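> task: produce atomic coordinates for the following.
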Amino acid sequence: MELRQLQYFLKVAQKEHVTQASEELHVAQSAVSRQIHQLEEELGVQLFMQKGRNLQLTPVGQLFCKRVDSILKDLDRAVAEVHEFLDPEQGEIRIGFPHSLGIHLIPSVVAEFKRRYPNVKFRFKQGMFPSLIRDVISAEVDLAFISPFPEKHEQVEGEVMLTEELFAILPPNHPLAKEENIKLNQLKDDKFVLFSKGYSLRPIVWHACLEAGFTPKIAFEGEETDTIRGLVAAGMGVSILPEMALFQTNPLQPARVRISEPKVTRTIGLIHRSDDKLPRVAQAFRSFLISYFGLQQQTGTSKNGKHHNGNNKNTPVGS
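Now for the predicted structure:
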């Protein structure tokens, strides 16, 4: 059994089509078909069955595919570890994060890290809370920023990097737009623009409204902070967003007002697999982040000079 056969098999399993697999592999279709046939002969099983114009894994093929995927990922990591051992500053860091952190936080920390280690490469993957957990467990990413921080999880661990304040955002002509502070129940009669279900900010806002004594009336739902901010600015409702999601990216901006009661915050953590040792370059990035956010919490400011109520740094998952 050859490594090439396993690589061809996995690519066909992913694409469900020999032609598409051969195009991505940059080899002849006949070569891919021949390697798959030889693999099936050696194993004595049929790995694929025809389904229309596509190929579909047989039950035994599905079982074999899971193992092959794991083996090839381990091999890739082994090769990466060798390269990192020879030169730790030449490695690649795979990091996941939610959309709301991609506006400012991720570019800021990556730029700062690359000033120190200019040859390190990054591979990014955005996702929602459940998919980020899955990506860490399946080793699709080495590290993931996540919010809220999962206090208890058997397969991931990490640290709370910061606790961020959330602000009410209002249309510019809203009666409360000029206020410095408001109580959240002052918005009980307004319609809300919220994140769609599945986004971690939605339950934070929802529970804060319930704590304030009302159930929010939903006018619109969105999947990006720019969309929600734009709809609020256009007068379609009110909302609550984290501070780092309020950087101006277009001329139409809502008013930002601090919520005095109840205080609305979210934790932002960094997680990795609990049963696995991080690659050296990823461990270096993790150590850098702990120091980076620790210094910000001591000064009470982020890199842009905005206040973050950071606490609970280095809190282990499950504590």
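> from now on I want contacts and neighbour counts done on CA atoms only, so please keep to that.
OK.
> what about the strands in the stretch 201-319 of the chain?
217-222, 239-242, 255-261, 265-273 (DSSP state E, counting those that start in this stretch).
> what packs against the shortest one?
This points to strand 239-242. strand 156-170, strand 191-195, helix 225-233 (3 or more C-alpha pairs under 8 Å, 6 or more residues apart in numbering; DSSP states H and E).
> for comparison, sequence B:
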Amino acid sequence: MNLRSLRYFAAISQAKSITKAAEKLHIAQPAVSRQIQNLEEEIGVRLMNRSRAGIKLTGAGEFLLQRVLPLLVELDQAKETLSQQANAEVQDLVIGLTTGEGLTVASTLISGWNQQFPAAKIRIFEGLAPTIYAGLKDGSIDIGVVPEPLPYTDIWTKPLFEEPIVFIAPKEDVDSGMPFRSLDNLDVPSALSLPIILPSSPNPLRTSIGEIADIYHVTLNVALELDSMSIIKDLVRRGNAYAFTTYAHLTNELEHDLLRVVEMPKQVFKRNISLFGLLQNDHLAPDSPAVAFIEELILNTVKDGRWPGAKLL
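Okay, the predicted model is just below:
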């Protein structure tokens, strides 16, 4: 007899319907029915009768319900008390975000954190992945949300989801000396051979594009190294070169039709977004309440479709 089957039994008893109980529990109906069947087999008695009119408990079912409901209430109260105690121990948090991640999730993190941990403050730091790592090392940042790969050996990482890397180009010919190029049927070697602007190493995007170039045996045509995605996008828009980025960085450009965006083969042009922190920071281990809550908030933005192009791992 497990807690899950007892919760399902109580939910069905109160809803008087397996279908309604399954909807309330956000569980598929067959899974709920299977749990009740297993419970009845384990106890050895029928707990409910099913008919078109709904569910009616047997005498044994009524007996069990009277004892299960107070137990579930006490367990929920104990869980809430323990959660409050854990939350009370949570300290202020400084979280590092890269630009695209910051634009997408900062508001969600701030509002969610303030509601869950009103006694602890949250502060957002925006910067490149190497800068966020440096902040972890000097103690000015607690955890980071950054794209992988990360070249550091003294960190833990929690992969959250993957997002596609896309190719961006100017909308039309401009006074830059670079002719307008049709991007219809653009293949990977051609895209990698065009003059592109990339961040400098060890930026994760630079690492990813370099690894893809190695796969296709192409020498990158790096027109410029620049560690600012906002300036990279502006230079591309003005026709100075091409670039690679992700949809999280292109919200404004897509809304105002400022750039051409070409999707590349997603099985190759993708990257993981991960939480990361220092191994030596015991206060913010991967399973700590603060980290678990930040993870939940970010994953919810993916589930709700608020992180453009993202896919859960």
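> and the strands of the stretch 201-319 of the first structure: which comes nearest residue 125 of the first structure?
Ranking the strands of the stretch 201-319 of the first structure by proximity to residue 125 of the first structure (C-alpha to C-alpha) places strand 265-273 first, at 14.1 Å.
> now the closest one on the second structure. Mean distance?
Average distance between strand 265-273 of the first structure and its aligned residues in the second structure, after superposition and using mean C-alpha distance after the TM-score superposition for the first structure, equals 1.7 Å.
> give me the residues contacting that strand.
Under the criterion C-alpha atoms under 8 Å, 6 or more residues apart in numbering, residues 136-137, 139, 142-149, 155-166, 204, 242, 278 lie in contact with strand 265-273 of the first structure.
> if we can go back for a sec, between the helices and strands packed on strand 239-242 of the first structure, which gets nearest to residue 295 of the first structure?
Evaluated over these, closeness to residue 295 of the first structure peaks at strand 156-170, with 10.9 Å, by C-alpha to C-alpha.
> where does the closest one end up in the second structure?
Here strand 156-170 of the first structure aligns to the second structure at residues 155-169, judged by TM-score structural alignment.
> helices along the stretch 101-250 of the second structure, start to end?
Applying DSSP state H, counting those that start in this stretch to the stretch 101-250 of the second structure gives helices spanning 129-138, 188-193, 204-215, 229-237.
> TSV for the ones you listed, including distance to residue 34 of the second structure and mean neighbour count?
Compiled in TSV, the helices of the stretch 101-250 of the second structure are given as follows (distance: least, C-alpha to C-alpha, whole Å; neighbours: other C-alpha atoms under 10 Å):
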stretch	distance to residue 34 of the second structure	mean neighbour count
helix 129-138	47	19
helix 188-193	49	17
helix 204-215	46	18
helix 229-237	52	19
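> residues contacting the residue lying closest to residue 168 of the second structure once chain neighbours are set aside?
Computed as C-alpha to C-alpha, 6 or more residues apart in numbering, the closest residue to residue 168 of the second structure that is not its neighbour in sequence is residue 261, at 4.7 Å. Residues in contact with residue 261 of the second structure (C-alpha under 8 Å, 6+ apart) are 166, 167, 168, 169.
> residue 223 of the second structure matches what in the first structure?
By TM-score structural alignment, residue 223 of the second structure lines up with residue 219.
> burial count for its match?
13 (other C-alpha atoms under 10 Å).
> and what of residue 31 of the second structure?
Neighbours of residue 31 of the second structure (other C-alpha under 10 Å): 12.
> what does residue 115 of the first structure give?
11.
> let me see the contact set for the residue most central in space within the first structure.
Taking C-alpha atoms, centre = their mean, the centroid of the first structure lies closest to residue 97, which sits 2.4 Å from it. Going by C-alpha under 8 Å, 6+ apart, residue 97 of the first structure touches 124, 125, 126, 127, 128, 132, 144, 145, 146.
> please produce a PyMOL select command covering the buried subset of these.
To isolate the buried members of the contacts of residue 97 of the first structure in PyMOL, using 16 or more other C-alpha atoms under 10 Å:
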select buried, resi 125+126+127+128+132+144+145+146
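> can you redo the contacts of residue 97 of the first structure as CSV with distance to residue 64 of the first structure?
Converted to CSV, those look like this (distance: C-alpha to C-alpha, whole Å):
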residue, distance to residue 64 of the first structure
124, 28
125, 27
126, 29
127, 28
128, 29
132, 25
144, 28
145, 32
146, 32
